[in-house]
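A.B. asks: How does the following fold in three dimensions:
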Amino acid sequence: MPTYHPGLQQFLIPLSAGEMTLQSALDTLLEIGNTSDEVPWIVKIMENPSFDFPPFSMFKGRVSLFQHDCIHLVLGRGTTLIDEAFTIGFTMGSSHEMSTMAAKLFGYVAGHWYPKAYRFPSAAQRVYKDAMHLGMVSNSVPLEEVDYRPLLHLTLAEVRSHLGIETELLRSYYRVEAERNPSVEACQRLLS
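C.D. replies: I've put the predicted structure just below:
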């Protein structure tokens, strides 16, 4: 069983930190983040594009761990389970190719079959569904298609602009998420 850095429950570089470069934000995350070796096999086959063959190819918006970490930062999300649910849901929604059946199946697997440290609790399930829809209506590019390496020197605000991420859309949803989850600290801190 992997050990998790306690900072993962506290980590957040909010949307308001737009002047930080993607590289410096990523460096901060990598100080406490888990390696790909620590990711359980079921999470890898569900979320990693290396497993792009049936039946797993039905899950669109799958990204490498590097891309996933960059997307957390671009969306202004931390690394709690509810943040993971949002990041994955928004990425899948931004692909504009995820079927309703595949989205429901992914949510079921993440909520029931993932190891406990990765499993989406009920509040995260709702956030995952909301994020899928938000990604679909967003003007952002499909986030799984982005090569983030050439963007590392840009500020987070510049990266968001380059990708078509509407920060006001995210802030509006984060307010709704905080209202729906008044006892979830990870939701309350999104508006900082």
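A.B. asks: okay, CA-based contacts and neighbour counts for the rest of this
C.D. replies: Fine.
A.B. asks: Specify the local secondary structure of the nearest residue to residue 112 once chain neighbours are set aside.
C.D. replies: Spatial nearest neighbour of residue 112, chain neighbours left out: residue 119 (6.7 Å); criterion: Cα to Cα, 6 or more residues apart in numbering. Under DSSP: H, G, I helix; E, B strand; the rest coil, residue 119 falls in the coil class.
A.B. asks: burial of residue 119, as a residue count?
C.D. replies: 22 (other Cα atoms under 10 Å).
A.B. asks: just the one 3 residues further on next, same as before
C.D. replies: Neighbours of residue 122 under the rule other Cα under 10 Å: 11.
A.B. asks: which residues does the residue nearest the centre of the chain contact?
C.D. replies: Compute the mean C-alpha point of the chain, and by Cα atoms, centre = their mean the closest residue is residue 87, 1.6 Å away. Residue 87 is in contact with 68, 71, 72, 75, 77, 128, 131, counting by Cα atoms under 8 Å, 6 or more residues apart in numbering.
A.B. asks: How many residues are close by the fourth one?
C.D. replies: Neighbours of residue 75 under the rule other Cα under 10 Å: 23.
A.B. asks: cool, and the one 5 residues further on?
C.D. replies: Residue 80 has 21 neighbours, counted by other Cα under 10 Å.
A.B. asks: ok, now how distant is residue 88 from residue 51?
C.D. replies: Distance of residue 88 to residue 51, given as Cα to Cα, to the nearest Å: 16 Å.
A.B. asks: more neighbours, these two?
C.D. replies: More crowded of residue 88 and residue 51, by other Cα under 10 Å: residue 88, with 24 against 15.
A.B. asks: contacting residues around the more buried one?
C.D. replies: So residue 88 contacts 61, 128, 131 (Cα under 8 Å, 6+ apart).
A.B. asks: what about the nearest residue to residue 98 once chain neighbours are set aside, distance to residue 170?
C.D. replies: Leaving out its chain neighbours, the residue that sits closest to residue 98 by Cα to Cα, 6+ apart is residue 60, at 5.3 Å. Distance of residue 60 to residue 170, given as Cα to Cα: 21 Å.
A.B. asks: neighbour count winner among the two?
C.D. replies: Shown here are residue 60 and residue 170; by other Cα under 10 Å, residue 60 has more neighbours (24 against 20).
A.B. asks: quick one more, to check against the first:
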Amino acid sequence: MSLPKQVREWLIPLHEDQQTLAEAYAQMKAIALQQESIPLLVQLVENPKYDLPGIDIFSGATDLATHDYIHILLGRGVLPKDEAFVIGFTMGSTKQVGEWEEKLYGLFTKHFYPKNYRFSDEDFQIYKDAVRLGYISNCQPLNKVDYPSLAHLSIKEARGKIGIEADLLRAYYKIEARRYPESYESQRLIRSYP
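C.D. replies: A predicted model of the protein is given here:
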């Protein structure tokens, strides 16, 4: 699937943290998918609206708006490795992901998701790395944050309020770039440093 250039290139790097969360979100909305364009299977797995009462199959499920805010705060674009990282870090931030949940999520994303939403082996490795990073991070569970109430803050201030450590992310992004030298989305994470 060929993505439009503005979607492929969309990224607010970690160091570009002075604009408000609302300004960044408005930029992202210009290129983001609408909820109704996401396949039902993906929504059933990732959107808490579809959880059975009292049963969370996958920790950290979010609606699309929350997911978009998390992309901004983690300094990730919207390409497959970016999606894998954002989902993994969000799940890890709940401190509730076990090995069976990680494997079950991998089963869905690698084999059952529609073709354009499937994770490659590399994408799934980034997801697993991100689960662990989210777990060791001192941030709040990212799926529980009231992002609209932070919209007036700069990205840097919002990260501080939530407890997202930019240094932790930056260190991992350097590792990711070394592991995947042919990956556009991994390489642009370090090329974007000032």
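A.B. asks: rewinding a little: what's the helix or strand for the residue nearest to the centre of structure 1?
C.D. replies: Using DSSP states H and E, residue 87 of structure 1 sits in helix 81-94.
A.B. asks: And the helix or strand following that helix, what does it pack against?
C.D. replies: Toward the C-terminus, helix 81-94 of structure 1 is succeeded by helix 100-112 as the next helix or strand (DSSP H and E). On a contact count with 3 or more Cα pairs under 8 Å, 6 or more residues apart in numbering; DSSP states H and E, helix 100-112 of structure 1 meets helix 122-137.
A.B. asks: can you tell me how far the residue in structure 1 sticking out farthest from the centre sits from residue 13 of structure 1?
C.D. replies: Farthest-out residue of structure 1 from its mean C-alpha position, per Cα atoms, centre = their mean: residue 54, at 23.4 Å. Look at residue 54 of structure 1 and residue 13 of structure 1: by Cα to Cα, they are 36 Å apart.
A.B. asks: Going along the chain, name the helices of structure 1.
C.D. replies: For structure 1, the helices defined by DSSP state H cover 22-30, 41-47, 65-74, 81-94, 100-112, 122-137, 156-163, 167-180, 185-188.
A.B. asks: winner for burial among those?
C.D. replies: helix 81-94 (a mean of 26; mean count of other Cα atoms under 10 Å).
A.B. asks: mean offset of it relative to structure 2 (after superposition)
C.D. replies: Mean deviation of helix 81-94 of structure 1 relative to structure 2 after superposition (mean Cα distance after the TM-score superposition for structure 1): 0.2 Å.
A.B. asks: what's residue 22 of structure 2 in contact with, if anything?
C.D. replies: 148, 151, 152.
A.B. asks: Name the member of the residues you listed with the most neighbours.
C.D. replies: Most surrounded of the contacts of residue 22 of structure 2: other Cα under 10 Å gives residue 151, at 17 neighbours.
A.B. asks: In this structure it contacts residue 26, no?
C.D. replies: No: between residue 151 of structure 2 and residue 26 there is no contact under Cα atoms under 8 Å: 10.5 Å.
A.B. asks: any common contacting residues for those two?
C.D. replies: With Cα under 8 Å, 6+ apart, residue 151 of structure 2 and residue 26 have no common neighbours.
A.B. asks: Just give the closest residue to residue 163 of structure 2, not the sequence neighbours.
C.D. replies: In space, residue 163 of structure 2 is closest to residue 139, 4.0 Å off (Cα to Cα, 6+ apart).
A.B. asks: roughly how far apart are the one you found and residue 95 of structure 2?
C.D. replies: Where residue 95 of structure 2 is concerned, residue 139 of structure 2 sits at a distance of 10 Å (Cα to Cα).
A.B. asks: Likewise for residue 177 of structure 2?
C.D. replies: Distance from residue 177 of structure 2 to residue 95 of structure 2, by Cα to Cα: 26 Å.
A.B. asks: Then residue 85 of structure 2?
C.D. replies: 16 Å.
A.B. asks: ok, back up a step: how about the contacts of residue 88 of structure 1 in a markdown table, adding distance to residue 111 of structure 1?
C.D. replies: Below are the contacts of residue 88 of structure 1 laid out as a markdown table (distance: Cα to Cα, whole Å):
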| residue | distance to residue 111 of structure 1 |
| --- | --- |
| 61 | 18 |
| 128 | 10 |
| 131 | 15 |
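A.B. asks: wait, residue 128 of structure 1 sits on residue 86?
C.D. replies: Yes: using Cα under 8 Å, residue 128 of structure 1 makes contact with residue 86 at a distance of 5.0 Å.
A.B. asks: Residue 26 of structure 1 reaches residue 69, doesn't it?
C.D. replies: Yes: under the criterion of Cα under 8 Å, residue 26 of structure 1 is in contact with residue 69, at a separation of 7.2 Å.
A.B. asks: Now for the two: what residues contact both?
C.D. replies: In contact with both residue 26 of structure 1 and residue 69: no residue, using Cα under 8 Å, 6+ apart.
A.B. asks: and the residue nearest to residue 163 of structure 2, how many neighbours does it have?
C.D. replies: Other residues close to residue 139 of structure 2 by other Cα under 10 Å number 17.
A.B. asks: where's stretch 37-48 of structure 2 relative to the chain centroid, distance-wise?
C.D. replies: 15 Å (Cα atoms, centre = their mean, to the nearest Å).
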